[in-house]
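below are the sequence and a predicted model for it; my questions follow.
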Amino acid sequence: MPNVLPAPKEALARALAMMVAANGRIDVKELDVLDTLGAFGRVGVSRERFIDIACDCVAEVGAYLCDRSWLSVDHVRYLNTLLDAVTDTQDRLLLCRLAAAVITADGQVSQDERLVYDHALARWRIRQSDVSRAILADPVN
């Protein structure tokens, strides 16, 4: 698994793309939800560039998360690299808010999506109640 350091300007997009790629595919419903929330502009990339980044994430790790019910050490390292590149607390909360919308877009949360989302919350020390408040406070609902 490559040790990819995201370009600073794409750090938010790359972390969110990993949430989309967690279940090993890019679902149109997830992209539509992100469109509705204006997510691509909020993370600083076009929809097309976001899809390219998400495809990279699927190729690098997403398809392999489905193999087990826990994150391997290599996956944790990869995720931590993506997550640690996002240093601003408000950006982290925004990403968790957007990720919550992504993982529920198709009406069910897969084990892989839950693993990645929960890891992000734990890594960034963000509580689910913080995410709920961010969703309620988001002017784009």
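The structure has been received and is ready for your questions.

alpha carbons only for contacts and neighbour counts from here, please
Will do.

quick one, helices of this structure?
11-21, 28-36, 39-42, 47-57, 63-65, 73-84, 89-103, 111-124, 128-137 (DSSP state H).

among those, which comes closest to residue 4?
Closest to residue 4 of the helices of the chain is helix 73-84 (Cα to Cα; 7.5 Å).

could you check the angle the closest one makes with helix 111-124?
If you take axes from the mean of the first three to the mean of the last three Cα atoms, to 10 degrees, helix 73-84 sits at 60 degrees to helix 111-124.

here's the one I want to compare it with:
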Amino acid sequence: MKRYEHNSPEAIARIIAMMIVTDAEVHPGEIDILETLNAYDVIGLTKEQFTQVFHDYLADISDEQDEEGNVHLVSTERLNHMLDDVTDPKKRLLTAAILLDVTKSDHELQEIEIAVFQHILKHWHLSLDDIEASIQAL
């Protein structure tokens, strides 16, 4: 898997890309919400740079296919590795807030999305209250 610097915009973008493909579908609303939230500027990338990170992530997970050619969209080991690349508490809160909006954007929360989001919160020692408080502080 491609390596990014800790707390880099690319490390954050890769986590967002992972969440977008978690349910095996890329919904237009999940991409549109990034523009609505001004997420590209907020995390420090252009839309084109985000798209490159997204494509790189898809290439990385396809490289990990098993003997039968199956690609595992969700891997706890991969997820933890990506989450460990974001150590700054403010960037974790920012990323979690964006992820929450991305998962809600298609108006269909899938069980896998909920499970992955809960795992992220647990791994980063965050709660929904933490996210809400950080948004209200803006």
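Looks like it came in fine. Everything numeric here is computed off the predicted structure, so don't read it as measured data.

TM-score for the pair, please.
The TM-score (TM-score structural alignment, normalised by the length of the second structure) is 0.79; 128 aligned residues with a Cα RMSD of 2.1 Å.

got CSV for the helices of the first structure, with mean neighbour count too?
Formatted as CSV, the helices of the first structure follow (neighbours: other Cα atoms under 10 Å):
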stretch, mean neighbour count
helix 11-21, 27
helix 28-36, 16
helix 39-42, 18
helix 47-57, 18
helix 63-65, 18
helix 73-84, 17
helix 89-103, 20
helix 111-124, 19
helix 128-137, 14
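
in CSV, list those along with distance to residue 3 of the first structure.
Shown next, in CSV, are the helices of the first structure (distance: least, Cα to Cα, whole Å):
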stretch, distance to residue 3 of the first structure
helix 11-21, 13
helix 28-36, 26
helix 39-42, 24
helix 47-57, 12
helix 63-65, 16
helix 73-84, 6
helix 89-103, 21
helix 111-124, 17
helix 128-137, 29
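
identify whichever of those lies nearest to residue 5 of the first structure.
Closest among these, using Cα to Cα: helix 73-84, at 6.6 Å.

any idea how far that closest one is from the middle of the chain?
Remark: helix 73-84 of the first structure is offset 12 Å from the chain centroid, using Cα atoms, centre = their mean, to the nearest Å.

now residue 35 of the first structure: closest residue in space that isn't a chain neighbour?
residue 47 (7.9 Å; Cα to Cα, 6 or more residues apart in numbering).

quick check: residue 43 of the second structure touching residue 14?
No. Using Cα atoms under 8 Å, residue 43 of the second structure is not in contact with residue 14; the gap is 11.3 Å.

what do these two both touch?
Common contacts of residue 43 of the second structure and residue 14 (Cα atoms under 8 Å, 6 or more residues apart in numbering): none found.

which one is residue 1 of the second structure nearest to, not counting chain neighbours?
residue 60 (5.3 Å).

hang on, the earlier thing: make sure the residue nearest to residue 35 of the first structure is actually in contact with residue 34.
No. The pair residue 47 of the first structure and residue 34 does not pass the contact test of Cα under 8 Å, sitting 9.1 Å apart.

find residues that contact each of these two.
Counting by Cα under 8 Å, 6+ apart, the residues touching both residue 47 of the first structure and residue 34 are residue 40.

list the contacts of the residue nearest to residue 22 of the first structure when sequence neighbours are not counted.
Of all residues not flanking residue 22 of the first structure in the chain, residue 62 sits nearest, at 4.8 Å (Cα to Cα, 6+ apart). Contacts for residue 62 of the first structure were tallied using Cα under 8 Å, 6+ apart; they are 18, 21, 22, 23, 24, 25.

apply 7 Å and report the result again.
Contact analysis of residue 62 of the first structure by Cα atoms under 7 Å, 6 or more residues apart in numbering lists 21, 22, 23, 24.

now swap in residue 102 of the first structure and tell me
Neighbours of residue 102 of the first structure in contact, by Cα under 7 Å, 6+ apart: 20, 30, 33.

go with 8 Å
19, 20, 30, 31, 33, 34 are the contacts of residue 102 of the first structure under Cα under 8 Å, 6+ apart.

right, I'll leave it there.
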